[in-house]
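J.: Fold the stuff below for me.
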Amino acid sequence: MTIARHEFKPIQLYKLDPLGKEAFKAKTFEFSEDGVTQRDREPTSKDYPTQRSLFQPFGCYLQLLHHFVIAAGNTDNSLAVVYATLDYVNQLHAYAAKYEWNAVLKYHFEFHSARLAEMREGNFSGWQAADQDLVNLYLTGNTKVQNKPSTGSSASLSFAKQVCNKFQEGKCQTPCPMNRQHQCRAC
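T.: Purely as a prediction, here's the structure:
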């Protein structure tokens, strides 16, 4: 019912994981002179290590959200929430392809939290547009490092640290064509 009232906290998504993911420690404790206080902890890539680990429970959340909004009978809200959240999921996939996963998670949880207040007011279109402030805060500067195709030089360097097996058997020419070390393993 918290989903229908737009009070379901994004950090509770693990509860909707159909594979029964164990709850991460959603609370942290802070010690001060006044005693111990408890606060919500932001999820990280340790809690949601893969896209599936986020998208699967988030998809369940969206299905329930769509159900409750459609059941309320407001056609405009029903269309808005379906189209806007589909746009958001597509944008989130694009972000996941381009940016570091932990940055995408931070963006998502902050973005989702901001939508809750809007939805309580009956506005479902906020899912549709990217939040440029959050993009700048979490995504800008966190572009994934692209793996460059190997030119063979890095392979040569790693082979240079290896002892040549064929040399051990007396079957390798000098210098080693694989750039491996010619030295006796037993010595």
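J.: switch to C-alpha atoms for all contacts and neighbour counts from now on
T.: Fine.
J.: Next, the contact list for the closest residue to Asp87 other than its chain neighbours, please.
T.: Excluding its sequence neighbours, the residue lying closest to Asp87 (C-alpha to C-alpha, 6 or more residues apart in numbering) is Gln128, at 5.6 Å. Gln128 is in contact with 83-88, counting by C-alpha atoms under 8 Å, 6 or more residues apart in numbering.
J.: Of those residues, just the buried ones, PyMOL syntax please.
T.: Restricted to buried positions by 16 or more other C-alpha atoms under 10 Å, the PyMOL selection for the contacts of Gln128 reads:
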select buried, resi 84+85+88
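J.: Please generate a structure for the following sequence too, so the two can be compared:
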Amino acid sequence: MTYFDIMQTFASTSGKSEAVRCVSTAALTYLQHLMKFSFRYDWSAVLSYHMAFHCHRRRDMLKGKYAQWAKINRELMNEHLLGHEKLYSSSRAFSSSSKLSRDVEPSVAVCKLFNQSKCTTGVSTMGS
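T.: Below is the predicted model:
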């Protein structure tokens, strides 16, 4: 967060309130993206994506452009994240009687044993 605080302070020196708003919203969106990535991909891959993404954004920021922080870079995702998905053990995601695929992310899995209090932490109890 300190980095984005510095960016926001720097943007405020431009005298353009739009620049400050853009930095604030783009930074929050970017941090949300990183958080979602960290749930799905190995941390080393997320860090690699972040470093490459940051390099691209530095070039934009030299031109006073901050909005790209809010956009996911699909090319960098393909290069740094894909193929580095976290593996989930069956004990984390499902009950022992589950017949679902063992590599489904727990936040996506649906536990049908909720009413019997047999769902593990992090498993969605909703069908969405």
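J.: Counting by contacts, list what the helix or strand encompassing Ala103 of the first structure packs against.
T.: Under the criterion of DSSP states H and E, Ala103 of the first structure resides in helix 101-120. Counting by 3 or more C-alpha pairs under 8 Å, 6 or more residues apart in numbering; DSSP states H and E, the packing neighbours recorded for helix 101-120 of the first structure are helix 75-98, helix 132-134.
J.: can I get the ones you listed in a markdown table with distance to Lys27 of the first structure?
T.: Output for these, formatted as a markdown table (distance: least, C-alpha to C-alpha, whole Å):
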| stretch | distance to Lys27 of the first structure |
| --- | --- |
| helix 75-98 | 26 |
| helix 132-134 | 23 |
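J.: Highest mean neighbour count out of the ones you listed?
T.: Counting by mean count of other C-alpha atoms under 10 Å, helix 75-98 has the highest mean neighbour count of those, with a mean of 17.
J.: Superpose on the second structure and give me the mean offset of that one.
T.: Helix 75-98 of the first structure differs from its equivalent in the second structure by a mean of 0.7 Å after superposition (mean C-alpha distance after the TM-score superposition for the first structure).
J.: And for stretch 102-109 of the first structure?
T.: Following the fit onto the second structure, the mean deviation recorded for stretch 102-109 of the first structure is 0.3 Å by mean C-alpha distance after the TM-score superposition for the first structure.
J.: coming back round to it: nearest to Ala96 of the first structure, of the contacts of Gln128 of the first structure?
T.: Among the contacts of Gln128 of the first structure, Tyr88 lies closest to Ala96 of the first structure (C-alpha to C-alpha), at 12.1 Å.
J.: quick one on the thing from earlier: corresponding residues in the second structure for the helix holding Ala103 of the first structure?
T.: Counting by TM-score structural alignment, helix 101-120 of the first structure pairs with residues 43-62 of the second structure.
J.: Over to stretch 156-175 of the first structure?
T.: Using TM-score structural alignment, stretch 156-175 of the first structure finds no match anywhere in the second structure.
J.: Which residue range of the first structure does stretch 7-23 of the second structure align onto?
T.: Under TM-score structural alignment, the alignment places stretch 7-23 of the second structure onto residues 65-81 of the first structure.
J.: Just the terminal-to-terminal distance for the matching stretch.
T.: Taking C-alpha to C-alpha, to the nearest Å, stretch 65-81 of the first structure runs 8 Å from one end to the other.
J.: same deal with stretch 34-51 of the second structure?
T.: 12 Å.
J.: who's in contact with that stretch?
T.: So stretch 34-51 of the second structure is contacted by 76-77, 80-81, 84-86, 105 (C-alpha under 8 Å, 6+ apart).
J.: farthest pair in those?
T.: Leu76 and Glu105 (21.9 Å).
J.: List the residues that contact Leu62 of the first structure.
T.: Thr85.
J.: hmm, back to that, so of the contacts of Gln128 of the first structure, which two are at opposite extremes in space?
T.: Tyr83 and Tyr88, at 8.7 Å, using C-alpha to C-alpha across these.
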